[in-house]
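J.: sequence and predicted structure are below.
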Amino acid sequence: SDKSSKGSWDAPIVDVLDRLNVEEEYCTLSSCSGRAYLWRWQPEELEGMQEETEMEQATFQTYWPSKKRSAHAYSQTWRFHVCHRFGDLDLPSLSRLEDAWRVHSDIEADASESEALPDGGMLGAEDAAEGATDTEAVVAPNVIWLKYEPLVCHVACRSWLGATRLIELSRPAFPRSSLLSWKKRFVVQVIGEDHLDMPVAEVLSDGALSWFGGPRLRQFLQETILQQKFAKNLSRTELWRHSLLDGLR
């Protein structure tokens, strides 16, 4: 297993990771062959909004997560419908997405109930409602995002020469491959370019999902946009595989 949150290698790149780990120069740390998933974004409550214009601006801005928060979305507990293969993706099937959301919501609810307050008590729904201001209710939308992440692989290298060699072999397929760390050890990051981030639904007050657009939009996202993302990532991965297998002989 590796140090990724999944705890195991993805089947499409097992042979590449095995080949790297055979070399004394390299040790893979974490990896992902590429994935699409939905995740819930609920911004932290904003305070100090007095003017109506400020509230409107904040309302718009809070629909868009920060780059850091979006980049770490997969490590959060609020992700669901995670698909590492295009064949597992099913955005047009609203019932399947709703089932996944309900399971996810139940898990989140159980986790929230198990967190005790500093005084040992629990914060109930009525207490939370009393503590919230009108401004907080307006500027804290609860949005479901669709995210696609391409291949990423982190490799520890024994030497500087080994790191530069791996970068050279990886850049024909993944031009953004670079040295991520060099203080304690040389770590190379191989990462793709085919990203996607977009809001697709809002969580209503009763916990139900209100989808932006209709089934045709979800079908377009899957059969056109995401299919292209998965296909391009797979093509780049094949090029990377051939480059490494030939270059490490």
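T.: Sure thing, it's come through.

J.: from here on, contacts and neighbour counts on C-alpha atoms
T.: Fine.

J.: list the contacts for residue 188?
T.: Residues near residue 188 by Cα atoms under 8 Å, 6 or more residues apart in numbering: 154-157, 163, 166-167, 177-181.

J.: any chance of the residues you listed in CSV, with neighbour count, distance to residue 189 and secondary structure too?
T.: Formatted as CSV, the contacts of residue 188 follow (neighbours: other Cα atoms under 10 Å; distance: Cα to Cα, whole Å; DSSP: H, G, I helix; E, B strand; the rest coil):
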residue, neighbour count, distance to residue 189, secondary structure
154, 21, 5, strand
155, 24, 7, strand
156, 23, 9, strand
157, 24, 11, strand
163, 22, 10, helix
166, 26, 10, helix
167, 20, 8, helix
177, 22, 6, coil
178, 19, 6, strand
179, 20, 6, strand
180, 15, 6, strand
181, 12, 9, strand
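
J.: looking at the residues you listed, spot the one nearest residue 197.
T.: Using Cα to Cα, residue 177 comes nearest to residue 197 of the contacts of residue 188, at 21.2 Å.

J.: residue 19: what's its closest spatial neighbour, skipping adjacent residues?
T.: residue 245 (7.4 Å; Cα to Cα, 6 or more residues apart in numbering).

J.: quick one: list the elements packing against the helix or strand where that neighbour lies.
T.: Applying DSSP states H and E as the criterion places residue 245 in helix 227-247. Using 3 or more Cα pairs under 8 Å, 6 or more residues apart in numbering; DSSP states H and E, the elements in contact with helix 227-247 are helix 14-22, helix 160-170.

J.: for residue 223, find the nearest of the ones you listed.
T.: Proximity to residue 223 (Cα to Cα) singles out helix 14-22 among the helices and strands packed on helix 227-247, at 26.9 Å.

J.: how far away from the center of its chain is the helix or strand just after that closest one?
T.: Moving toward the C-terminus from helix 14-22, the next helix or strand (DSSP H and E) is strand 26-32. Centre-to-centre, strand 26-32 and its host chain are 18 Å apart (Cα atoms, centre = their mean, to the nearest Å).

J.: tell me what strand 26-32 is packed against?
T.: Contacts defined by 3+ Cα pairs under 8 Å, 6+ apart place strand 26-32 against helix 14-22, strand 152-157.

J.: and residue 176, that one's in a strand?
T.: No. Assigned with DSSP: H, G, I helix; E, B strand; the rest coil, residue 176 falls outside any strand and is coil.

J.: want to compare, so here's the second one:
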Amino acid sequence: MASRQQAVNNFENSKLQCLGKRDKSSAGRIDPKAVDICAVINKLEQYYTTSSCAGRCFLYRGPGVKSTNQFTRFRVSHEKICDPLRYFNLETLDNDFTGGGDPVRSVGQYDQEDHNRGTVQAEDDEILQRERYGSTSIVGMSEGDSIWLRFEPFILHVACRSLAAASALMAAARPAFKNVGLTTWKQNSRYLVAIWGDEGLDMPLSIPGASRLLIPNVDDLTFLPYWLATLVNERHERNWSKIIRFTQAVRDMKLINDDSDVEADNRFLLMTANQNASKIPRSFDVVGDIALIHNISTDDPEERKHIGDAIMQKNKAIKIVAVRESSLHGIERAPGKAGVAIIAGMQRSPLITTHCEYGIKCVVDLQHTFFSPRMGPERLRICQQVARGENVLVLFAGVCMDALQIAGRTEASTILAVDMNPIATECGTRALRMLVRNKAVKTDGAADRLRIIEGEVSQVLERLPRNFFDRVLAPRPKEGNMDGDLGSGDGGITFLRAFLPVMNQNGGECHWYDFVADHEFPECARTRSLVESVCNHQGLSMEVLHVASVGSVAMRQLRICLDFRIFPMTKEETVSL
């Protein structure tokens, strides 16, 4: 029993360390098409992802083996090829590095900060691009060189806590992906499963030393680029379809009995000799050194104290056990001073603690601010989507845990957090000072890139620059009984209209949090229609990236996050309206 408990603890520690690391890929984020499957897997206790790629195409020169010095890669794209004539124009490889594909980003651009001057020593973009993609001119290459097109399908590596868990994951993956296997394992510690697709493509585009595409025997010379784009785009579509099938299979996967016989500390039923054992809750939140019970079955002070003492006896890190006596209310969504009662442990007023999540610390006032540790997986999912160099806006930031995570774990250029609760912003400011001294933070200048503003969101938005933020976190306020599929509220339209103008109008992404009935998920047609209508009214088209379930807020009512991207409307779209 002790050895199994130790194995579970080791796996949990490895999971925290792996998921808490900075993404060192060229984009600094998980591929958008892989975010959903990674989030679904990482939400399960018995799994965590170690690496992923949603599928990509690129041009390359050399023997085709990435580990060799002769291999040079050009124009990586994780999306469909929209401009074939530009992408497959080999004569412009020297001066058009992306060709309409992924933007070129430098790795570690915030690692060389000069703290004396407070500026970042950024190299010239063109030099960075040439270093990464090669500076040798394509024209006049030595004989034997040629340009190739490659498509690499989806690949995912998942660490599993037990052999039974690994077997269940492989069974869920095989209907969509045939290449599934157990690559490495360590007895009673970790089993690594590799899943990869079979939609590969590898073909030459030019003869050695040439700077033009191989010319087919056709009259229209533009035929070849469009045909090549069709080959790539069809593989993208089949690849993405398989990822969706795999994601649904993991969601439908039954709970695995890995014979660990161990439950998480905050998901147990305490079996003690105490006569009140049956009244001890099965679940509660652990915030810092405080256990917060949301519902307790007795009002007797002695019985409550016995319950609190039993919880602290089970988890020595817990110093206080408190009960939430009232529901959340007000704009702050906080219970108030009288809304939380301490039933065991030391007396502390105000009820403040320091909570740590993936190595990042925040300060929480449980009486006057809203914070939920159950949102930890969602905060991780958001961090994994933040690309290097982005400008991020966090609205209704609360104690700023989302903003702190983005600042400490990503290489976003700027992060702005806004909240009108002065106690919440003070908690965020105190956590920001701790971020400076936090050795777990691997990105230099994390605290310098985060700014916290206290103020009413609509008024702050009026002062912000237009068309600036690449990513916006928008957890709209709940409207009480007026919310949901049967409510009469506006669904956050006023809020949505206010922040859309500050988003990057050409590809800016938003994480829109809404409330839906369980029968509406996962389509969430009402939410999609609302967001689309507001975007269209402002001359924007929107693309839904995916919809994530964040948790339950009431019986048969879910909180969801709709991730969408905006673009200017085309003339055809404007006419159709």
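T.: Ah, there it is. Owing to the predicted nature of the structure, the values given are computational and were not obtained by experimental measurement.

J.: so after superposing, what's the score?
T.: After superposition, the two chains reach a TM-score (TM-score structural alignment, normalised by the length of the first structure) of 0.66; 193 aligned residues with a Cα RMSD of 3.4 Å.

J.: returning to what we had before: how about the helix holding residue 245 of the first structure, aligned to which bit of the second structure?
T.: Under TM-score structural alignment, the alignment places helix 227-247 of the first structure onto residues 233-253 of the second structure.

J.: and that stretch, which residues are buried?
T.: 233, 235-236, 239-240, 242-243, 245-247, 249-250 (16 or more other Cα atoms under 10 Å).

J.: could you do stretch 65-75 of the second structure as well?
T.: Result for stretch 65-75 of the second structure [16+ other Cα under 10 Å]: buried residues 72-75.

J.: what do you get for stretch 3-20 of the first structure?
T.: 9-10, 12-13, 16-17, 20.

J.: what is the nearest of those to residue 56 of the first structure?
T.: residue 10 (43.4 Å).

J.: to which residue of the second structure is that closest one aligned?
T.: Residue 10 of the first structure maps onto residue 31 in the second structure, by TM-score structural alignment.

J.: quick one, what contacts the residue nearest in space to the middle of the first structure?
T.: Computing the C-alpha centroid of the first structure and ranking residues by Cα atoms, centre = their mean puts residue 74 first, at 3.6 Å. The neighbours of residue 74 of the first structure, taking Cα under 8 Å, 6+ apart as the test, are residue 39.

J.: how close does it get to residue 36 of the first structure?
T.: 10 Å (Cα to Cα, to the nearest Å).

J.: again with residue 230 of the first structure
T.: Counting by Cα to Cα - residue 230 of the first structure and residue 36 of the first structure are separated by 9 Å.

J.: rewinding a little: could you dump the contacts of residue 188 of the first structure to JSON lines with distance to residue 135 of the first structure?
T.: Formatted as JSON lines, these follow (distance: Cα to Cα, whole Å):
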{"residue": "154", "distance to residue 135 of the first structure": "43"}
{"residue": "155", "distance to residue 135 of the first structure": "46"}
{"residue": "156", "distance to residue 135 of the first structure": "48"}
{"residue": "157", "distance to residue 135 of the first structure": "51"}
{"residue": "163", "distance to residue 135 of the first structure": "51"}
{"residue": "166", "distance to residue 135 of the first structure": "52"}
{"residue": "167", "distance to residue 135 of the first structure": "49"}
{"residue": "177", "distance to residue 135 of the first structure": "44"}
{"residue": "178", "distance to residue 135 of the first structure": "44"}
{"residue": "179", "distance to residue 135 of the first structure": "44"}
{"residue": "180", "distance to residue 135 of the first structure": "41"}
{"residue": "181", "distance to residue 135 of the first structure": "42"}
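
J.: of those, which is the nearest to residue 25 of the first structure?
T.: residue 157 (5.6 Å).

J.: just to confirm, what residue in the second structure is aligned with the closest one?
T.: Per TM-score structural alignment, residue 157 of the first structure is aligned with residue 160.

J.: for residue 320 of the second structure, see how far away its match is.
T.: Using Cα to Cα, residue 160 of the second structure is found at 34 Å from residue 320 of the second structure.

J.: again, but for residue 532 of the second structure
T.: Residue 532 of the second structure is 46 Å from residue 320 of the second structure, by Cα to Cα.

J.: who has more neighbours, these two?
T.: residue 320 (23 against 18; other Cα atoms under 10 Å).

J.: which residues does residue 37 of the second structure contact?
T.: Taking Cα under 8 Å, 6+ apart, one finds 243-244, 246-247 in contact with residue 37 of the second structure.

J.: recalculate using a threshold of 10 Å.
T.: 43, 49, 52, 54, 156, 243-248, 250-251 (Cα atoms under 10 Å, 6 or more residues apart in numbering).

J.: of these, closest to residue 357 of the second structure?
T.: Of the contacts of residue 37 of the second structure, the one sitting nearest to residue 357 of the second structure (Cα to Cα) turns out to be residue 43, at 14.5 Å.

J.: what segments of the first structure are strands?
T.: 26-32, 35-41, 79-83, 143-149, 152-157, 178-181, 186-191, 196-203, 209-211 (DSSP state E).

J.: ok, now how distant is the nearest residue to residue 101 of the first structure once chain neighbours are set aside from residue 31 of the first structure?
T.: What sits nearest to residue 101 of the first structure in space, not counting adjacent residues and going by Cα to Cα, 6+ apart, is residue 80, at 6.9 Å. From residue 80 of the first structure over to residue 31 of the first structure the distance is 19 Å, taken as Cα to Cα.

J.: residue 37 of the first structure reaches residue 75, doesn't it?
T.: No. When contacts are counted by Cα atoms under 10 Å, residue 37 of the first structure is not listed as touching residue 75 (11.8 Å).
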